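Visitor: Here is my input, please return the structure:
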Amino acid sequence: MKKEDFYYELPEELIAQHPLKNREKSRLMVLDRETGETKDRHFEDILEYLNPGDCMVLNDTRVIPARLFGSREGKKESIEFLLLKRIEDDKWETLVRPGKKARPGHKIVFGEGKLQGEILSIEEDGTRIIDFSYKGIFEEILDELGEMPLPPYIQEKLEDKERYQTVYSKNKGSAAAPTAGLHFTKELLGEIKNRGVNIVYITLHVGLGTFRPVKVENIEEHHMHEEYFEVSKEAANIINRTKENSGKVVAVGTTSTRTLESIANDDGKVIEGKGWTNIFIYPGYRFKVVDSLITNFHLPESTLIMLVSALAGRENTLNAYNRAVEKKYRFFSFGDAMLIK
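Guide: Okay, the predicted model is just below:
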């Protein structure tokens, strides 16, 4: 299967540059994966597609201000670091631009010396391992010096940083938001719970695996970057009971989907645990847990549209995306939503 099989034309003006004032007022395209039919709704209508006894699974990760700007000692320059994941203690895996200015042994200064780092190594995929040193608490320094790592296709400044967090974000560690969850308000979550739907929280810290482009023509040769996840015993039990009682497991976002499909055994039973996953889901994959998916509209030829295509079918997905373009839906992180049922 080729990368170009997942391409669609997207006018630049449909890339959402800012979030809507009211989270739940975004549009919602409902895609029936059996028939390929679509309906145009609003996100608050999601209630109509959830039934008592269903289970909705959300990723409660919280985005950290993971973008840092520094310079080599004694140099006037700007080097951008994106923190991807903590290896251990103060050692982090990072994306660096320009990479030629961050070689092993280079000392980097951030915030006039409040934070310093040494480049330890360059990994096979081009990421850098940096060892930070500082006085005080790292998270507090990061809050002071770091910036919210908005995707490169968003050119406008975000006035309220909380709009790039879900209202249920809790566990710090992501380099990007699980954007399907940005549509929910606390009030809407309350209505869903009152409907008799079980709401379960799991954690996957979003890293490079989510937004790294597919560079190989044959998608089966693409390797996903590892991301850390946690699933509690309570969450696993609720999900398993839902399946046993013939309820639907509705994953909110591709990150929740990847976590559930990583942790489940071959019989579809979810096992509590924590660890790292590099699961790559594309057409031909047999889903073990997820019955339905709430997601955003994703970049052409991305691993995310490939995952959606695995659940809904490639032809259904691309037809739905082309209809979304015709109907001028808003795309990507701050854009509209899709429900695959």
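Visitor: hey, let's count contacts and neighbours off CA atoms from now on
Guide: Will do.
Visitor: Tell me who's in contact with the residue nearest to Leu208 when sequence neighbours are not counted.
Guide: Nearest non-adjacent residue to Leu208, counting by CA to CA, 6 or more residues apart in numbering: His225, 5.9 Å away. If a contact means CA atoms under 8 Å, 6 or more residues apart in numbering, then His225 has 207-209, 278 as its contacts.
Visitor: cool, and Leu115?
Guide: Going by CA under 8 Å, 6+ apart, Leu115 touches 109, 132-135, 141.
Visitor: Surely the residue nearest to Leu208 forms part of a helix?
Guide: No - checked against DSSP: H, G, I helix; E, B strand; the rest coil, His225 lies outside a helix; its state is coil.
Visitor: Selection in PyMOL covering whichever of the contacts of Leu115 are buried, please.
Guide: Selection of buried members from those for PyMOL, criterion 16 or more other CA atoms under 10 Å:
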select buried, resi 109+132+133
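Visitor: Could you dump the contacts of Leu115 into JSON lines and include secondary structure?
Guide: Listed next are these as JSON lines, based on three-state DSSP:
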{"residue": "Val109", "secondary structure": "strand"}
{"residue": "Phe132", "secondary structure": "strand"}
{"residue": "Ser133", "secondary structure": "strand"}
{"residue": "Tyr134", "secondary structure": "strand"}
{"residue": "Lys135", "secondary structure": "coil"}
{"residue": "Ile141", "secondary structure": "helix"}
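Visitor: Closest one to Met29 out of the contacts of Leu115, please.
Guide: Ile141 (41.2 Å; CA to CA).
Visitor: Could you measure from the closest one over to Val109?
Guide: Here Ile141 is placed at a distance of 13 Å from Val109 (CA to CA, to the nearest Å).
Visitor: Sequence B follows; please return its structure for comparison with A:
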Amino acid sequence: MKTSDFYFDLPEELIAQEPLADRASSRLMVVHKDSGKREHRHFRDIKEYLRAGDCLVINNTKVLPARLYGERVGTGAAMEILLLVRKDMDTWEVLVRPGKKARPGDRISFGGGKLIAEVLEVIEGGNRIIKFEYEGVFENILEELGEMPLPPYITHKLEDKNRYQTVYAEHEGSAAAPTAGLHFTPELLKEIEDMGVRIAHVTLHVGLGTFRPVKVEDVLEHEMHSEYYVVEPEQAAIMNETKKNGGRIIAVGTTSTRTLESVTDENGVIQPKSGWTKIFIYPGYTFKAVDCLVTNFHLPESTLIMLVSALMGKELVMESYAEAVKERYRFFSFGDACLFLAKEK
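Guide: So this is what the prediction gives:
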């Protein structure tokens, strides 16, 4: 299987640069696996494809305002830090630019000294381990000084940080948003619950590896990035009860999908657990938990389009993407959505 098998031509003007004023007004392509039929709707119409007894699974991770701009103490040279992984309370693995100017012992000041970072060590891959010094509550300082780590294909500045958060974001830890969930409003979620659809949550902290391109031509040679997940016992129980009663598991996003497929055993039972997953889902994979998928339109040749192709079939997915380009759908993080119905009933 070749990476180039998942290429499609995407005009740059179709890459959404800003979120819509009304989250649920985005367009929704509904793709039926059995018939190959495609429908063009709006996101709030998703209710028509759900039914009582189904379970919608959301990822309640929260994006950190993880990009910090400061200056090197002593020289005043401009420095940028991107928080990646929290090692302990005040120690982080980070990406620093320019990296060559961040050596152990160097100190970087943010917000006129409100936050100071000392470089402790350089680790494999060129990232740094830093320790922060500050007075007060770190999260409050980060909220004040940090910016959202928007994907590289978004060039516009985001005016409202909350528009890169889902309305149900709860547990901080992501470097990128689980963007399929950005379309939901509290009102739409309540309407879905009132229909008898259960809503369960998992947590997967999305890493920057989600934007990492596949650089090998043989798909099987690609090494996935690792991300931390949590599935709580009561949430696993809701999902297992749904499956037992014949309802569908409808994952909101590839992050929820990867989490569920990481914790489901060979008998289809979703296990409550936490840990790190590097699961790579591509055509040929047999799904153990997920029946349907709500997701955005993904980058060409990405692991995400490969995951969708594993669920729906590569030919149908590539046809759907070609139609999305023709119909001028908006792509990527702030773009429109798909509902992939791999199981109708």
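Visitor: measure Glu319 of the second structure to Val73 of the second structure for me?
Guide: Remark: distance between Glu319 of the second structure and Val73 of the second structure (CA to CA) = 54 Å.
Visitor: So which residues of the stretch 51-200 of the second structure form helices?
Guide: Secondary structure of the stretch 51-200 of the second structure by DSSP state H, counting those that start in this stretch: the helices cover 138-145, 186-194.
Visitor: can you pull the buried residues of the last one?
Guide: For helix 186-194 of the second structure, the buried set under the neighbour-count rule, 16+ other CA under 10 Å, comprises 188-189, 192-193.
Visitor: Which one of those residues is nearest to Val214 of the second structure?
Guide: Proximity of the buried residues of helix 186-194 of the second structure to Val214 of the second structure (CA to CA) peaks at Leu189, which lies at 34.5 Å.
Visitor: returning to what we had before: turn the helices of the stretch 51-200 of the second structure into JSON lines, columns for distance to Tyr69 of the second structure.
Guide: What follows is these, written out as JSON lines (distance: least, CA to CA, whole Å):
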{"stretch": "helix 138-145", "distance to Tyr69 of the second structure": "8"}
{"stretch": "helix 186-194", "distance to Tyr69 of the second structure": "33"}
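Visitor: which residues touch Ser256 of the second structure?
Guide: 57-59, 202-204.
Visitor: Quick test: name the residue nearest the centre of the first structure.
Guide: Among the residues of the first structure, the one closest to the centroid is Pro178, at 3.7 Å (CA atoms, centre = their mean).
Visitor: Check the gap between the aligned residue in the second structure for that one and Ala237 of the second structure for me.
Guide: Using TM-score structural alignment to pair residues, one finds that Pro178 of the first structure aligns to Pro178 in the second structure. The gap separating Pro178 of the second structure from Ala237 of the second structure is 23 Å, by CA to CA.
Visitor: Give the aligned range of stretch 38-46 of the first structure in the second structure.
Guide: Going by TM-score structural alignment: stretch 38-46 of the first structure matches residues 38-46.
Visitor: Okay, buried residues for that stretch please.
Guide: By neighbour count on 16+ other CA under 10 Å, the buried set for stretch 38-46 of the second structure is 38, 41-46.
Visitor: Please apply the same query to stretch 195-210 of the first structure.
Guide: So stretch 195-210 of the first structure, judged by 16+ other CA under 10 Å, has buried residues 195, 197-210.
Visitor: ditto for stretch 74-81 of the second structure
Guide: For stretch 74-81 of the second structure, the neighbour count (16+ other CA under 10 Å) marks 79-81 as buried.
Visitor: One more: stretch 209-221 of the second structure?
Guide: The neighbour-count criterion (16+ other CA under 10 Å) identifies 210-211, 214, 219 as the buried residues of stretch 209-221 of the second structure.
Visitor: same check, this time on stretch 95-103 of the first structure
Guide: Within stretch 95-103 of the first structure, the residues that count as buried by 16+ other CA under 10 Å are 95-96, 102.
Visitor: ok, those residues vs Pro151 of the first structure, which is closest?
Guide: For the buried residues of stretch 95-103 of the first structure, the nearest to Pro151 of the first structure is Leu95 (13.4 Å; CA to CA).
Visitor: Over to Ile239 of the first structure. Which of the three states is it?
Guide: Strictly by three-state DSSP, Ile239 of the first structure counts as helix.
Visitor: Look up how far Val290 of the first structure lies from the residue nearest to it when sequence neighbours are not counted.
Guide: Nearest residue to Ile239 of the first structure, sequence neighbours excluded (CA to CA, 6+ apart): Cys55, at 6.5 Å. Note on Cys55 of the first structure: its distance to Val290 of the first structure, by CA to CA, is 10 Å.
Visitor: And for Gly313 of the first structure?
Guide: In terms of CA to CA, Gly313 of the first structure sits 15 Å off from Val290 of the first structure.
Visitor: And those two? Which one has more around it.
Guide: When Gly313 of the first structure and Val290 are compared for neighbours, Val290 comes out ahead with 23 against 18, by other CA atoms under 10 Å.
Visitor: dump the residue contacts of the nearest residue to that one once chain neighbours are set aside.
Guide: Spatially, and ignoring its direct neighbours in sequence, Val290 of the first structure is nearest to Val249 (5.4 Å; CA to CA, 6+ apart). Counting by CA under 8 Å, 6+ apart, Val249 of the first structure makes contact with 54-57, 239, 242-243, 289-292.
Visitor: out of the residues you listed, who's nearest Ser333 of the first structure?
Guide: Val57 (19.0 Å).
Visitor: how many other residues sit next to that closest one?
Guide: Counted with other CA under 10 Å, the neighbours of Val57 of the first structure add up to 25.
Visitor: With Leu82 of the first structure instead?
Guide: Using other CA under 10 Å: Leu82 of the first structure sits among 25 other residues.
Visitor: how about the residue nearest to the centre of the first structure, what does it touch?
Guide: Contact partners of Pro178 of the first structure, counting by CA under 8 Å, 6+ apart, are 59, 61, 166, 206, 253-255.
Visitor: Please determine how far it is located from Gln155 of the first structure.
Guide: Distance from Pro178 of the first structure to Gln155 of the first structure, by CA to CA: 19 Å.
Visitor: biggest strand in the first structure, by residue count?
Guide: In the first structure, assigned by DSSP state E, the strand with the most residues is strand 79-88.
Visitor: hmm, who's touching it?
Guide: Taking CA under 8 Å, 6+ apart as the rule, strand 79-88 of the first structure contacts 66-71, 92-98, 101, 149, 173-175, 207-208, 227.
Visitor: Tell me, how many residues neighbour His222 of the first structure?
Guide: His222 of the first structure - counted by other CA under 10 Å - has 15 other residues nearby.
Visitor: Could you do Ala337 of the first structure as well?
Guide: 31.
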